[in-house]
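*Asks:* Could you look at this predicted model? Sequence included:
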Amino acid sequence: MEILPDSGRRAEWAALAAAAVTVVLWASAFVSIRSASAAYSPGALALGRLLAGTVVLGAISLVRRVGWPPRAAWPGIAGSGVLWFGLYMVVLNWGEREVDAGTAAMVVNVGPILIALLSSKLLGEELPRPLLLGMAVSFAGAVVVGISMSGDGHSSVLGVLLCLLAAVSYAGGVVAQKPALRHAGALQATTFGCLVGALACLPFAGSLVSEVARAPWPATANMLYLGVFPTALAFTTWAFALARTSAGRMGATTYVVPVLVVLMSWLALDEVPGALTLAGGALCLAGVAVSRYRPSRRKTAAVTAENRDGATQSSAT
């Protein structure tokens, strides 16, 4: 069993707790988006969510006296702001109007795989065997959940392409944000990333103004909830955790989201999951557990020493 210093153990548990907050709130976003999208178009919903998130994050940043990000952090903040906060939210809202929930879940869950591949290519992160195996198991579980949720829903080529674009923009945003966190704090990166996303979505301001005037209050309340919790809070806890682990492992953690969506739909919408859905959810959880496995330091040291001894003997021979 790996023995970590107290400070290392605390940091690891803090990152896991932050990741847990993120996936729970992101799962709740799917339920809120379903409610709000009945009254708001995709672009207007994304802009309203981002404006609410920017106001909350800006207020907290002012209270905590968070300054302007360093110049070195801006490429990553701008990239994540446009790709993840902006483009991802718009195309995901649009895509879920064109395809059933199951198809959306299967296509969007390509994202963690793309994160691992991009972070390996662009950030030089390793792709350890447990991560690859865990992602394969989790993706299989996501496919099973998606098939079980599809039912008699409808799908379109446009919807599938939009969900694929959402997965690509999500992966690109995560990989862009990772290096920015070397120079900026989690709150700083999230605040200005959200602001960049809101600016990118300003072309939808006219639609938002007209739709707010006629939208029922529950839809507007859901839009504000999306801005405060799944955006302002969850993206900050995500950045906090991402700064303390690899992008690949963080991406694999989001495979818990479909499982939580099923449970929340069960509780909030009285949508009882079937046996196939539960089996897929179990696969998702198992894959996440495998992906986060790390061999103990003692075992790693023993393997290293064995390899070194073997090399020494070979050279002596």
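*Replies:* The structure has been received and is ready for your questions.
*Asks:* from here on, contacts and neighbour counts on C-alpha atoms
*Replies:* Noted.
*Asks:* Please report how far residue 235 lies from residue 177.
*Replies:* 11 Å (Cα to Cα, to the nearest Å).
*Asks:* Pull the contacting residues for residue 190.
*Replies:* Residue 190 makes contacts with 57, 77, 232, 235-236, 239, as judged by Cα atoms under 8 Å, 6 or more residues apart in numbering.
*Asks:* Take this one as well and set it beside the first:
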Amino acid sequence: MIPVGVSGGILLAAFSATTFGLSGPLATGLLGNGWSPGAIVLARIAIAAIALAPFTVVALRGKWHLLRSQAIQILLYGVLAVAGAQFCYFSAVATMDVAPALLIEYTAPAAVVAWLWITKGQRPSRLTVIGAVLAAAGLVLVLDLISGADLAWSGVAWAFAAMIGATAYFLISAETGSGLPPLALAGAGLVVGAVTLGVLAATGLLPMRANTDPTAYAFGSLPWWAPLLLLGVVTAAISYATGVAAIRLLGSRVASFVALLEVVAAVLFAWLLVDQLPGLAQLAGGILVIAGVVAVRLGDRDIA
């Protein structure tokens, strides 16, 4: 029987991945209107920080001293897991195709497995390795890499840097010994991330372009602020908060593989919002990703 905490963690992780997957299709409409990726990501993280602020305050009631004692954890989470992953990913796609950049970033689960093996002696089981291979094959199909992709060494380097940020997200979120509530880590980390991205924007490293034209999607148009609110509240505030909670329940290894469902969700949302119909290969890839996640979960249970 699967423990309630584990089943709840899987549901939370799947929900977090699904809401994260909505971000790309939503941003596509704004990008088509001339918004720069930097302006979108800064607005998204800033709105998320504001949306989570009241819940962060409640979570920290009587525990404000944790902000000081766990300052390094919060700073690393905000700089690496939030701002770093976002900035490096968008820097990558500025010089290479989106699909290979995503594939490189989503080698984070393999990096998590390697880190736990090297630092904690948690050798992956055979099922975990099989699951990783299945998930990787599924990603190749979902991202349609077989048809060829444009690669640039600078873009590859930025994508690997984004992978480091994503790996930090899983590893830092899994730390339970600090006593910092999941909501507090997510909320405080988003504030740090928003400030970091703001500094990058102020220095010109994060180009900022925006306008107030209506945003077109497959179902019609929305005012410019509507997708921004959805990006900030749904695909960032809710995604990060539920993601941290899920990682605390599942551990970084299993949660990182469940997070691969984000790519599958992104393909489905792209179909619904921007009329990008997934092909049979992408659907088959989604099935492989899910099979890989199941195998990793079973393998993790064997290790435990």
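*Replies:* In hand now; what should we look at? In this text, all values refer to a predicted model and were calculated from it rather than measured experimentally.
*Asks:* Give me the TM-score for this pair.
*Replies:* The TM-score (TM-score structural alignment, normalised by the length of the second structure) is 0.84; 291 aligned residues with a Cα RMSD of 2.9 Å.
*Asks:* re earlier: tell me the most packed of the contacts of residue 190 of the first structure, by neighbour count.
*Replies:* residue 77 (30 neighbours; other Cα atoms under 10 Å).
*Asks:* quick one: the strands in the second structure?
*Replies:* Ranges of strands in the second structure, per DSSP state E, are 215-217, 220-222.
*Asks:* what residues does the last one touch?
*Replies:* Among residues not part of strand 220-222 of the second structure, those counted as contacts by Cα under 8 Å, 6+ apart are 214-216.
*Asks:* top helix in the first structure by residue count?
*Replies:* In the first structure, with assignment by DSSP state H, the single longest helix is helix 6-36.
*Asks:* From the contact counts, what lies against that helix?
*Replies:* Secondary-structure packing of helix 6-36 of the first structure (3 or more Cα pairs under 8 Å, 6 or more residues apart in numbering; DSSP states H and E): helix 217-226, helix 234-242, helix 247-253, helix 256-268.
*Asks:* Kindly tell me how buried the aligned residue in the second structure for residue 278 of the first structure is, as a neighbour count.
*Replies:* Using TM-score structural alignment, the equivalent of residue 278 of the first structure in the second structure is residue 283. Look at residue 283 of the second structure: counted by other Cα under 10 Å, it has 17 neighbours.
*Asks:* quick one: contacts for the residue nearest to residue 283 of the second structure when sequence neighbours are not counted?
*Replies:* With Cα to Cα, 6 or more residues apart in numbering as the criterion, residue 283 of the second structure has its nearest non-adjacent residue at 6.9 Å, and that residue is residue 142. Applying Cα under 8 Å, 6+ apart to residue 142 of the second structure gives the contacts 263-264, 267, 281-286.
*Asks:* Relative to residue 105 of the first structure, how far out is the aligned partner of residue 142 of the second structure in the first structure?
*Replies:* Matched by TM-score structural alignment, residue 142 of the second structure corresponds to residue 145 in the first structure. Residue 145 of the first structure is 8 Å from residue 105 of the first structure, where distance means Cα to Cα.
*Asks:* hang on, the earlier thing: the longest helix of the first structure versus helix 217-226: what angle between them?
*Replies:* 160 degrees (axes from the mean of the first three to the mean of the last three Cα atoms, to 10 degrees).
*Asks:* Would you pull up how far helix 6-36 of the first structure lies from the middle of the chain?
*Replies:* On the basis of Cα atoms, centre = their mean, to the nearest Å, helix 6-36 of the first structure sits 9 Å off its chain's mean C-alpha point.
*Asks:* ok, the contacts of strand 220-222 of the second structure vs residue 207 of the second structure, which is closest?
*Replies:* residue 215 (20.2 Å; Cα to Cα).
*Asks:* quick one: that closest one from residue 230 of the second structure, how far?
*Replies:* With Cα to Cα as the criterion, residue 215 of the second structure and residue 230 of the second structure are 13 Å apart.
*Asks:* do residue 303 of the second structure as well
*Replies:* Taking Cα to Cα, one finds residue 303 of the second structure at 39 Å from residue 230 of the second structure.
*Asks:* Could you check which of those two has the larger neighbour count?
*Replies:* Set side by side, residue 303 of the second structure and residue 230 show unequal neighbour counts under other Cα under 10 Å, the larger going to residue 230 at 20 against 12.
*Asks:* quick one on the thing from earlier: most neighbours among the contacts of strand 220-222 of the second structure, which one is it?
*Replies:* Ranked by neighbours (other Cα under 10 Å), the contacts of strand 220-222 of the second structure are led by residue 215, which has 21 neighbours.
*Asks:* my read: that residue touches residue 273, true?
*Replies:* No: the criterion here is Cα atoms under 8 Å, and residue 215 of the second structure misses it with residue 273 at 11.3 Å.
*Asks:* how about the aligned partner of residue 53 of the second structure in the first structure, what does it touch?
*Replies:* Matched to the first structure by TM-score structural alignment, residue 53 of the second structure sits across from residue 58. By Cα under 8 Å, 6+ apart, the contact set of residue 58 of the first structure is residue 191.
*Asks:* What of residue 69 of the first structure?
*Replies:* 183-184, 188-189.
*Asks:* Apply 7 Å and report the result again.
*Replies:* Residues in contact with residue 69 of the first structure (Cα atoms under 7 Å, 6 or more residues apart in numbering) are 184, 188.
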